[in-house]
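Engineer: My questions concern the predicted model and sequence given below.
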Amino acid sequence: MSTRRDTVRRALNDSTGFRSAQDLYADLRGAGSKIGLTTVYRALQALSDSGEIDVLRTDDGEAVYRACATEAHHHHLVCRKCSTAIEVEGPTVEAWAANVGAQHGFSDVTHTLEVFGTCAECVAGDN
């Protein structure tokens, strides 16, 4: 499985944005790989579970995946059209989440935050 996992990881590393399992499968098959869709899903799950890749849900609920440049906690600014993603820090968000948790007596507070919009390149292409 590690060879298949490496194949999926490399495909994600070659991408600038979040990708669905089906997109990765189509790319890999188009490049001549014999990998199966179920194997792609299993590899993505294993990579996500180990923290090697990030996963988020799109507006329509689809899981999409990305290999990130950092293992440190971060958020993503994601283009709705081309799926390009930029890693961003959010110190204000971090402080807000900690404060909300503390105000309500919670500890070990975690959160997820993704910001969606349209990148400048996609906006320019629409003009």
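Structural biologist: Sure thing, it's come through. Numbers count the residues shown, from 1 in each chain.

Engineer: Please count neighbours and contacts with C-alpha atoms only from this point.
Structural biologist: Noted.

Engineer: any chance you could map the strands in the protein?
Structural biologist: For the chain, the strands defined by DSSP state E occupy 54-57, 63-66, 75-79, 85-88, 114-117.

Engineer: I'd like the ones you listed as JSON lines, with mean neighbour count appended.
Structural biologist: Shown next, in JSON lines, are the strands of the chain (neighbours: other CA atoms under 10 Å):
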{"stretch": "strand 54-57", "mean neighbour count": "18"}
{"stretch": "strand 63-66", "mean neighbour count": "20"}
{"stretch": "strand 75-79", "mean neighbour count": "20"}
{"stretch": "strand 85-88", "mean neighbour count": "16"}
{"stretch": "strand 114-117", "mean neighbour count": "14"}
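
Engineer: One more to weigh against that first structure:
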Amino acid sequence: MKNPQDVFADYLSNKSLKMTPQRRLILDTFIKQNAHLSSEELYIKVKRRDKSVGQATVYRTLKLLNEAGLIEPLDFADGVTRYELSYGETHHDHLICEQCGQNIEILDTMIEKRQEELAQEHGFALLRHKMYLYGYCKDCRSKKK
């Protein structure tokens, strides 16, 4: 499997775009974080390393990284789009606390199998899916009592 930098460089080349130092910095910074980042959070981290990188460059690069299949947007129902690395990663779903925003990544083979069965029962060929489960974490539930 190719590394993300090579995948991105190939994607850009196919679009007649260049792998600029700013794009490489944004990708490398994103990968090193290993977290769910908003564009604003990524911008702050990139800006610490290179003050010349603008916020619009970060936005455009995130769009390109998504189109290249390297990252995907996440919606935790708080009005902020976050991104996570998807290339080379195992699919997972998310448990999200609506009180504190805690996010737990989960992978359950029974749920995955059942989703595939449901798709097949309805004549669908699954390409991808996202599942977000919203509720209250243990700590927030205990604070409410």
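Structural biologist: It's in. Computed from a prediction, not measured in an experiment: that's the story for all the values here.

Engineer: where does the TM-score land?
Structural biologist: For this chain pair, the superposition-based TM-score is 0.70 by TM-score structural alignment, normalised by the length of structure 1; 121 aligned residues with a CA RMSD of 3.1 Å.

Engineer: hang on, the earlier thing: closest to Arg9 of structure 1 out of the strands of structure 1?
Structural biologist: strand 63-66 (9.0 Å; CA to CA).

Engineer: Run a quick neighbour tally on the counterpart of Ala77 of structure 2 in structure 1.
Structural biologist: Counting by TM-score structural alignment, Ala77 of structure 2 corresponds to Asp59 in structure 1. When neighbours are defined as other CA atoms under 10 Å, Asp59 of structure 1 has 9 of them.

Engineer: cool, and Ala102 of structure 1?
Structural biologist: When neighbours are defined as other CA under 10 Å, Ala102 of structure 1 has 13 of them.

Engineer: From Pro91 of structure 1, how far out is it?
Structural biologist: 17 Å (CA to CA, to the nearest Å).

Engineer: For structure 2, just list every one of the helices.
Structural biologist: 4-14, 21-33, 39-49, 55-67, 109-121, 138-144 (DSSP state H).

Engineer: Please produce JSON lines containing these, extended by distance to Thr90 of structure 2.
Structural biologist: As requested, those are exported to JSON lines (distance: least, CA to CA, whole Å):
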{"stretch": "helix 4-14", "distance to Thr90 of structure 2": "15"}
{"stretch": "helix 21-33", "distance to Thr90 of structure 2": "15"}
{"stretch": "helix 39-49", "distance to Thr90 of structure 2": "22"}
{"stretch": "helix 55-67", "distance to Thr90 of structure 2": "17"}
{"stretch": "helix 109-121", "distance to Thr90 of structure 2": "12"}
{"stretch": "helix 138-144", "distance to Thr90 of structure 2": "26"}
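
Engineer: For Cys100 of structure 2, which of those is the nearest?
Structural biologist: Closest among those, once you apply CA to CA, is helix 138-144, at 7.2 Å.

Engineer: can you pull the contacts of the residue positioned nearest the centre of structure 2?
Structural biologist: Central residue of structure 2 (CA atoms, centre = their mean): Glu84, 2.1 Å from the mean position. Each residue near Glu84 of structure 2 by CA atoms under 8 Å, 6 or more residues apart in numbering is listed here: Asn34, Ala35, His36, Leu37, Ile71, Glu72, Pro73, Leu74.

Engineer: Done for today, thanks.
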